[in-house]
Each structure stands twice: as C-alpha cells, then as structure tokens.
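Trainee: My questions concern the predicted model and sequence given below.
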Amino acid sequence: MAFLSNPKNTVFLWVLFLLACGNRPKNDSAQMETTDVASIKTETKEVIVAANRTAEYIPLLTGKKVGVVANQTSVIFHGDNHTHLIDSLSSLQIDLKKVFAPEHGFRGKADAGEKVKDDVDTKTGLPIISLHGKDRKPSPEHLRDLDVVLFDIQDVGVRFYTYIATLQLVMEACAENNIPLIVLDRPNPNAHYVDGPTMETKHTGFLGMTEIPLVYGMTIGEYAQMINEEGWLKDAVTVDLTVIPLKNWTYGTEYSLPIRPSPNLPNDTSINLYPSLGLFEGTNVNAGRGTEYQFQRYGASFLDSTEYNFSYVPKPNFGSKHPKEIGKKCFGKDLSQTPKMSEASLRWIMDAYENTVNKTKFFITDGFTKHAGTTKLQKQIEAGLTEKEIKETWQADLEKFKTIRKKYLRYQ
C-alpha cells in the first residue's frame, strides 16, 4: 500500500486545531502533558513526525471505532512541549475504544522482559491491553469492536528491540480480522547504516521475527510496508495498510529522540551503541543496567581486573530492578564518550570474552543465539576469529537484504 499523500477537503477544520510542527523538544519525561493545540506553529525546516500530520489521518479515524497501539513516545509535538496522542484524539472526540501497549507498558516504565498486566488509563478511562503479558498478539475478541487500528511507537532500528515484533503481530491480527491498520511513521536514529548478522529462520521469535540483519536501516513505517508486501506475515496474509510519512527527514538527518523509547535507552549515545552492546544481553556481562549509563558501559566481576582501570557497581534503579552483577564491583570499560558509530561493532564483546577469567561463565547460549539470530557468532568468537573475519561472513546476507530494502525506502 502506498504512502498517503493527498488529504481530503474535509480536514480543514482539523488543521485549525492541530498543525504539524517540528520536533526538537528537550523534555525527556515519560509523563503525559497537555498543551493548547491551537498554539502549534509549523516549522517546515524541522522534522515533522507523522503524528503531527493530523490532517492526513484524522479523516481516516472520524466516525470510526478506533484502537491505538501506543506507549510514552506516542506524542504530538508543540515546540518544546508535547501532548500524548491518546489525549489529543480524545479531545477531538475520536471514538477511542482501547489502547494496546508494547513491552515496558503504556507509560514505558516496566523492566526489559517484565510481563505487564492489562490496565485502565486513569486520565481517559480507556482499557489498556498489554501485548507483553499473557498476550503478545491482539486476539479476535480484542479487535471485535474496532473499525481501525492506529500504530504509533518510536523504534530504534535494532532487530531485537521488540517494538517491531509487536508491529508484526498487530499487522497479522488486523489482517486475519479484516481491520485496516494505520502506521504513523517516526525517524529511526540508527537508519544511517545496515549491519550485523542476519536472523536465521530456525531462531526466529519475539527478538527477531523475520530474516533481517541486526541493524536494518529503515523507519518503522517502511518496515511495515516491507513485512506486508514481502509476504512475511503468517500464512502470507496482507493487511489493509496505510503509512503516514514523515516530512523533512532523510536517513542521514541528525535526530535526537526527545523521549526515551524505553527505560534503559536514556540518550543518543545509548541508542547508537545499542546494536553493539545489546549483544551483551545474551551474556552474563552487565551492559550498564543498574546505573545511569545504560548501554554506555560494560563490565563484570569475573572480568580480569588487571586489564581495566574502570569499574562500577550496578544497583536497582528505574527500569532495572534486578540488573546483572547487582551489588558487585564490575571491571570493564566506559563508552559514554564514544563518537557516533555507523556499524555494529564486535570489539567490545570480543574484548570482554578475551578477558573473562572463566570463559564458561560468559555466554548464556540460548539468550545469545536469540539476540544474534544465529549460533555461528558465539562459535566464531569462541574460536578466536577476528572481527573482520566474522563480518565477512555477514556480507552475502546483507547484500541480499539491501536489495529487498531498496524497494521500500521513501526518504532519500
């Protein structure tokens, strides 16, 4: 399905209330805020996220029963402030029926992997259906009273970041129940490159549902179109999909996320390092959880202390109630000053493995395979291959993916 481009004449009244504006807000709060929507000014030179392009999607929701897949990042920007999409749609008397929430919950506060229960939004009274609890895919019962589903979640472009798995399962559920899906596109802060091992079919799961590289270089809207048109949904079903595009953004555009997309990605550096340090999730090494420098450092009590002049002690904190190596002195490296990268680097995980006193304690094999998407990477590291040698084994799959990806790129 093509990107929407021509709004209908009936939208002019809505434009008076919500005009698209640029996004560079500094507010990192995950709390909902309210702002006078009539005060929005258009900043044509700044990135305009699809949520701000209300004239393009409000007519598609008017008079319909709507479900929304959303979290704390689902906002409409007003200069340095923002309102939550749910609040804005409610104020415009869109008939919202329920909210579906991904990993970390509607407010984005739950730990990684933590099961989240269904809830009720105290502000709007809407039921919140968790897609990271007993269900990960909306059921026919969840969709029975809906005419359309709206999806708006900020992604970071890394395969094992589970928001794209939620997207795929929502697409599948909508297709099976003949419910149209509208995706509001947002920038991908890691869209400037494609890299990493490609997921193998036998290892697919919630940390990677399709055979794509670790870093895939696409917006969530582009990726939705790829899933749909490449027949990657279960039984090759397709959903009636509309993607509302971004404005004033390309793959090389510098874009700083104003709201942390999940508890342990607090800033640009953590998001940029996440493809590399996220592989530590499949090991016993701490990658900064339990500190204020999540995915900006790594360390463990079992690394050779004589090799490092940096150490820290993980403690329970926001988004990490039980971090690895909790209360232990971890020896490792501080990467918080690392310049922006355009690759998924293996040098840090290889460094940690090399300096592990007892190497049998390093990998959590099943977890590492799910994150890497293959059993090969662990074996290659254990065999002592160089980073260059390992990366050479990725290239054929990367080129194959790039050929497919090229068909869906919209922001040249």
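Mentor: That came in fine, so what should we check first?
Trainee: can we go C-alpha only for contacts and neighbour counts from here?
Mentor: Will do.
Trainee: so residue 90 makes contact with residue 96?
Mentor: Yes - shown here, residue 90 and residue 96 form a contact pair, counting by CA atoms under 8 Å, at 7.0 Å.
Trainee: out of those two, which sits in the more crowded spot?
Mentor: Neighbours per residue, other CA atoms under 10 Å: of residue 90 and residue 96, the larger number sits with residue 96, 20 against 13.
Trainee: Please identify which helix or strand holds the residue lying closest to that one once chain neighbours are set aside.
Mentor: For residue 96, the nearest residue in space outside its immediate sequence neighbours is residue 66; the separation is 4.8 Å by CA to CA, 6 or more residues apart in numbering. Applying DSSP states H and E as the criterion places residue 66 in strand 65-70.
Trainee: same deal with residue 223?
Mentor: If you go by DSSP H and E, residue 223 is part of helix 220-229.
Trainee: alright, now check it against this:
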Amino acid sequence: MKKILLLMLTLLLTIGISMPQVQAKANDFKLGNEVLLEKYAHLIDGKRVGLITNQTGVNSQGKSTISVLAEYPNATLTALYSPEHGIDGKAKAGAYVESTTHPTLKIPIYSLYGSTRMPSAKMLANVDVLLFDLQDIGARSYTYISTLNYCMVAAKQNNKTIVVLDRPNPLGGLIVDGPVLEDKFKTFVGVDNLPMTHGMTAGELGQFFNRKIGANLQVVPMEGYTRNMIYQDTGLRWVQSSPVMPDLQSVFGYNATGLGEGTGIFQADAFKWIGGKGIDSKKYATLMNNAKLPGVTFIAEKRGSAGGVRLKITDYRTFNPAKTGIYALTYAHSLNKFKVPKSGKTIVMFDKIMGTNKIGLYLSQGLSPQQIEAKYAPQLNKFKEERKKYLIYQ
C-alpha cells in the first residue's frame, strides 16, 4: 500500500512540475521586434531610424512597431517606408501608392510602390539605420520580400545598416517546393533564385539575398521559434497582410490557386477556390483527389460559368501549396486545354510567376504533374542544399 501511495505521490509531483514548464515553453516565443529592445537595442541607440513596415508590423500584443519606436527614448524615428498595398495594407494589388506624411508623428511615409520601388538617396538622407518589419506569407511572388531585397541594395549603395526584425514564415520552415526562378525571369514578383515556396523567414531570406548584395545586414532573430512551427503554433493573431489575404486559409492557398495568370484559370474567395471556363467540376475534383496530395481535399464547386474546386486544407503541416498549385494547373489544362501564355520580347506574367518559361512549355507538351515535378526537381534539390547556409533556426 505504501509503495502505491509513493508511486501516486511521485506521479502527482511530476505532473505538478512539468505542466508549468510546458506552459512556460509556449510563452517563450518572441518576435524580432520584441527582442530588439531587450537584447539588440545597441543597433538603434543614438541613431536616426527608418522603418519599412505596414499594418502587419506589430508585436505579440498587437502594438505597432511604429508606436514602439516613436516612444523609445534612445533613438529617433525619422522616416517610414511602405510596400505594395501601402502603410495600411488597403491598396489593391498593383495599385500606385503615393508617399505621404504620418498624421501624428509628422514624419514622411515614403511609398516603395509608387514612383520608385527602391529608397532613393534623398529618402535615406535623414536615416542612419533601416529596420524591416513586415509579415511575409512564404511565397516567392509576394512582393514584401522583394521590397526587402531592394531596400538591402539601397542600404548597400548608401552605406546604411539594414536590420531585419524577424517574423515567422506562416507556412513553416519545412515545405520547400516548386520550380526555382531563373535569372532571366527576375522581376519584382520574383526577386531572386527561390522556388515558389521557400520555407524561409524574412531574416533567412535577407541572409540569402545578401550573398549577392553584400549589405551591412543584421538580423534580430525570434526566440522560441523552430523550423517545424507554422503560424498557428506561435500564438499570434493573423493581421490581414493585404486586401485578399484576410486569414491563414488564404495564406496557405495563395500558391495553390494563384498560378494561372493569363490562362483563364483563376482563384476566387481569397485563394480558397480555383477553376475556369470549360472545366467539369466533378472531373476536376476527382483528378485532384486521386492525386492524394498531402493535407488537402477538393470539393467540386461551380462558380457562374466556371467549373472548379474548393480547397479544404485538412492538415496545415503537411499541405504543400506549390506542389498543389502545379497539380491544379496541370489538371485544369488537361480538362479545358487553355492557351498557355508564352514570352517573346517581353516576359509574360505567367512566366514571371513561374520564374521560368519551362512550366508553360511542359503544359503545352501535355506532361503530367508528376512529370513536371521530376523536371524541376534537380534545381529544387540544388536550392535546398544552398539554402542550408542561410538558415537561422533548427
């Protein structure tokens, strides 16, 4: 009897000790913008600070980095820089955004999606150090990382330090897929030799970009972040990053449904549906479901005259957006034989998004999605090896 009581007491003590430790671990996660003032304040103390940000630049309590820096007594916030969609994230995709003045701080908000996409020497004249605090969505064609790249180039040219306040990749750090961008197809929707889904944080991307730029780059890392974490693991509330990116379903669906530029295959309902005219929804759903893609099922759904499927993500950890997107586009082509856009003297948007003209060629040849995957696999595997040099988190 005494042995049983002793065992029970030991078990209770173990539970009592371990539970708070688990809770403490869950609370250990910190964003780069929170770690900045705790451990890296020397990077901005006594400096004039420029901040590249928008409405996503908030800490875990939802307070904007603009406000935090404006209240910080040891540095002076002198300029703001906004990416595509503007400082409040409300401008439509591709819409010209004017530079303006912050209504209360009375400092300039320089638009990096207006007359220029790279800060000019004049825009940087009153700044000693640039901070980058934007929430990316983990896709090569999302332009916030292009803004980071361009700002790194400007920092190099103007002898400024640039500091990335790191944030999570919402898709996690394990899924890496899709064709790797070729140099010829570098644009603002594909700024470097990345696959569609790169599995890197902004800080890691900064280190990757810097292999060619050579800027004075500093990364303020997150704490308590690991590669296997998706956004849902961080405890953070998703802040709508752009007009059609309201929630995490949209973030995960972006590369899966948004690759059909110029083909007539389109996304709807904020990247949760894909389809087009001349497609039989039931046949499309059958093809997609029979592919047994990880973490997702497909529901036949017609939208007006277009047939298509709605994505139902069943496992956000294993779901592979880029792979899903290649399959969705290839099977759509097998059903309605859409005309594949082709680049000539000018590069069409389809090839810019793909980062290559080869996917269009493979579609025209009638290759299966499995064959297309095999075609881009060698370059993808090379990238995965190269990427290891720039990773911050285990």
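Mentor: Yep, that arrived. If you're wondering where the values come from, they're calculated on a predicted model, not measured in any experiment.
Trainee: re the thing from before, got a list of contacts for the helix holding residue 223 of the first structure?
Mentor: Surrounding helix 220-229 of the first structure, the residues in contact under the criterion CA atoms under 8 Å, 6 or more residues apart in numbering are 1, 154-155, 157, 164, 167-168, 183-188, 233, 237-239, 241, 243-245, 405, 408-410.
Trainee: How about stretch 299-316 of the second structure?
Mentor: The contact list for stretch 299-316 of the second structure (CA under 8 Å, 6+ apart) reads 171, 230, 249, 252-253, 272-282, 284-285, 294-298, 319.
Trainee: Name the residues of it that are buried.
Mentor: For stretch 299-316 of the second structure, burial by neighbour count (16 or more other CA atoms under 10 Å) applies to 299, 300, 301, 302, 306, 307, 308, 309, 310, 311, 313, 316.
Trainee: which residue in the first structure lines up with the fifth one?
Mentor: Correspondence of residue 306 of the second structure to the first structure, assessed by TM-score structural alignment: residue 330.
Trainee: Where do the helices of the stretch 101-250 of the first structure begin and end?
Mentor: If you assign secondary structure with DSSP state H, counting those that start in this stretch, the helices in the stretch 101-250 of the first structure sit at 140-143, 163-176, 220-229.
Trainee: Tell me what angle the last one forms with helix 163-176.
Mentor: Using axes from the mean of the first three to the mean of the last three CA atoms, to 10 degrees, the direction of helix 220-229 of the first structure lies 50 degrees away from that of helix 163-176.
Trainee: Centre of the chain to helix 220-229 of the first structure, how far?
Mentor: Distance of helix 220-229 of the first structure from its chain centroid, counting by CA atoms, centre = their mean, to the nearest Å, is 14 Å.
Trainee: residue boundaries of the strands in the stretch 101-250 of the first structure?
Mentor: According to DSSP state E, counting those that start in this stretch, the stretch 101-250 of the first structure carries its strands in the segments 119-120, 127-130, 148-152, 181-184, 195-198, 213-215, 241-244.
Trainee: Find me the equivalent region of the fourth one in the second structure.
Mentor: Put plainly, it is strand 181-184 of the first structure. Against the second structure, the aligned range for strand 181-184 of the first structure is residues 162-165 (TM-score structural alignment).
Trainee: Of the helices of the stretch 101-250 of the first structure, which is nearest residue 54 of the first structure?
Mentor: Distance to residue 54 of the first structure, taken as CA to CA, is lowest for helix 220-229 among those, at 16.2 Å.
Trainee: quick one on the thing from earlier: for residue 359 of the first structure, which of the strands of the stretch 101-250 of the first structure is the nearest?
Mentor: strand 195-198 (22.6 Å).
Trainee: post-alignment, that closest one versus the second structure, mean distance?
Mentor: Average distance, strand 195-198 of the first structure versus aligned residues of the second structure after superposition (mean CA distance after the TM-score superposition for the first structure): 0.6 Å.
Trainee: What residues in the second structure pair up with that strand?
Mentor: Alignment of strand 195-198 of the first structure against the second structure: residues 177-180, by TM-score structural alignment.
Trainee: Show residues contacting that stretch.
Mentor: Stretch 177-180 of the second structure is touched from outside by 193-198, 320, 322-323, 326, 354-356, 373, 376-377, 379-380, 383, with contacts defined as CA under 8 Å, 6+ apart.
Trainee: counterpart of residue 90 of the first structure in the second structure?
Mentor: Per TM-score structural alignment, residue 90 of the first structure is aligned with residue 70.
Trainee: How about the contacts made by the closest residue to that match other than its chain neighbours?
Mentor: Leaving aside its sequence neighbours, residue 70 of the second structure sits nearest to residue 77 (CA to CA, 6+ apart; 5.8 Å). Applying CA under 8 Å, 6+ apart, we find residue 77 of the second structure in contact with 48, 49, 50, 51, 69, 70.
Trainee: Check the gap between the fifth one and residue 39 of the second structure for me.
Mentor: Separation of residue 69 of the second structure from residue 39 of the second structure (CA to CA, to the nearest Å): 15 Å.
Trainee: Many thanks, I have nothing further to ask.
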